[in-house]
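Enquirer: test case, fold it:
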Amino acid sequence: MFRHLLVAVDGSALAEAAFRKALEFAQETQASITALRACPDFHVTTYHTEMLTDTREQFEEAVLEDASKYLDGIAREAAAAGVPCDTSSVVDDHPYDAIIKAAEENDCDLIVMASHGRRGVKALLIGSETLKVLTHSKIPVLVYR
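Expert: Sure thing, here's the model as predicted:
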């Protein structure tokens, strides 16, 4: 059975639901969790106008600070459930790659993540990190929808 789960979280309601299901699964199987928040990198051209006033360093510092606060809550929830949980955050232009690398580096044997189910033009424009993880990962992936 799976002993160490990497749970990719992004702060969305769906990702939080996937985390809670992974937490239940970890409780039942006595597995541990590594919760990862893979944050997008800084871009000069972006649809998030607030990014335009920051420097790359300011942006990364703010993003990682926000991720740390968010992951502290995730860790508290896991501790309350009696599940060992490490947390990690990374800024990367390719979140799917960061997720796979983190799973490999932490010797995780299952990746758990949500799928937002984007289709059509939205899927083409935004892309599916879940699909990319499924396509590129050698580690099993459990998708929550």
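Enquirer: hey, let's count contacts and neighbours off CA atoms from now on
Expert: Noted.
Enquirer: how about the helices in this protein?
Expert: Using DSSP state H, the helices of the chain run over 13-29, 56-80, 95-105, 120-126, 129-136.
Enquirer: got these as a markdown table, with mean neighbour count columns?
Expert: Listed next are the helices of the chain as a markdown table, based on neighbours: other C-alpha atoms under 10 Å:
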| stretch | mean neighbour count |
| --- | --- |
| helix 13-29 | 18 |
| helix 56-80 | 16 |
| helix 95-105 | 20 |
| helix 120-126 | 10 |
| helix 129-136 | 16 |
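Enquirer: show the contacting residues for G117.
Expert: If you count contacts by C-alpha atoms under 8 Å, 6 or more residues apart in numbering, G117 has them with R145.
Enquirer: let's see this one next to it:
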Amino acid sequence: MYKHILVPVDGSDLSTKSFREGVELAKAIGARVTAVSVVIASHAPRGAGTAMLGKHVLEDAAEEYLKGVAAIAREAGVAVETFYVVGDSPHEEIIAAAKARGCDLICMGSHGRSLLAGLFLGNEAASVITGCRIPVLIIR
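Expert: Sure, this is the predicted structure:
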């Protein structure tokens, strides 16, 4: 059975729900959980935004959110690790994180859009499913 579950989180209600589901699964099967947040480099403030908000505003927000996510796992008695990565392609970063950390399952949320709609709406879950060989559990 699975020993190490990667759960990508982005601060949305759906990703928090996915994380809770991943934690419950991990608890039931004796696995550990790793939460990853992908900070999109192109969304970082530039110029006056950097001066006003600080250089690492998105990274700081990711770290703060990940602290709350880790507390959920600890409360459930599940071993947890959290980290964020900065990149331009969330699905590529998620796949790379799963491989680098030795995860044997990815548990992530999806809004339930069809693959065709996902092509136009940037469905990261569909891209993860088609881009890796690690099993993916989709939470809706």
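Enquirer: is it possible to get a markdown table of the helices of the first structure that adds distance to V44 of the first structure?
Expert: Output for the helices of the first structure, formatted as a markdown table (distance: least, C-alpha to C-alpha, whole Å):
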| stretch | distance to V44 of the first structure |
| --- | --- |
| helix 13-29 | 27 |
| helix 56-80 | 9 |
| helix 95-105 | 18 |
| helix 120-126 | 17 |
| helix 129-136 | 22 |
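Enquirer: of all those helices, which one comes closest to A114 of the first structure?
Expert: helix 13-29 (5.2 Å; C-alpha to C-alpha).
Enquirer: now that closest one, how far from the chain's geometric center?
Expert: How far helix 13-29 of the first structure lies from its chain's middle: 13 Å, per C-alpha atoms, centre = their mean, to the nearest Å.
Enquirer: what residue in the second structure is the furthest from its centre?
Expert: In the second structure, the residue that sits farthest from the middle, by C-alpha atoms, centre = their mean, is A48; the gap is 29.4 Å.
Enquirer: list the buried residues in stretch 134-145 of the first structure.
Expert: L134, S137, I139, V141, L142, Y144 (16 or more other C-alpha atoms under 10 Å).
Enquirer: using TSV, lay out the residues you listed together with distance to Q27 of the first structure.
Expert: Converted to TSV, those look like this (distance: C-alpha to C-alpha, whole Å):
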residue	distance to Q27 of the first structure
L134	25
S137	25
I139	21
V141	18
L142	16
Y144	17
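Enquirer: please identify which of these is nearest to C108 of the first structure.
Expert: I139 (7.9 Å).
Enquirer: in the second structure, what residue corresponds to that closest one?
Expert: In the second structure, the residue matched to I139 of the first structure (TM-score structural alignment) is I134.
Enquirer: wait, that match touches L105, no?
Expert: Yes: with contact defined as C-alpha atoms under 8 Å, I134 of the second structure reaches L105; the gap is 6.0 Å.
Enquirer: what is the neighbour count of the aligned residue in the second structure for V83 of the first structure?
Expert: Residue correspondence, TM-score structural alignment: V83 of the first structure in this structure matches V78 in the second structure. V78 of the second structure has 21 neighbours, counted by other C-alpha atoms under 10 Å.
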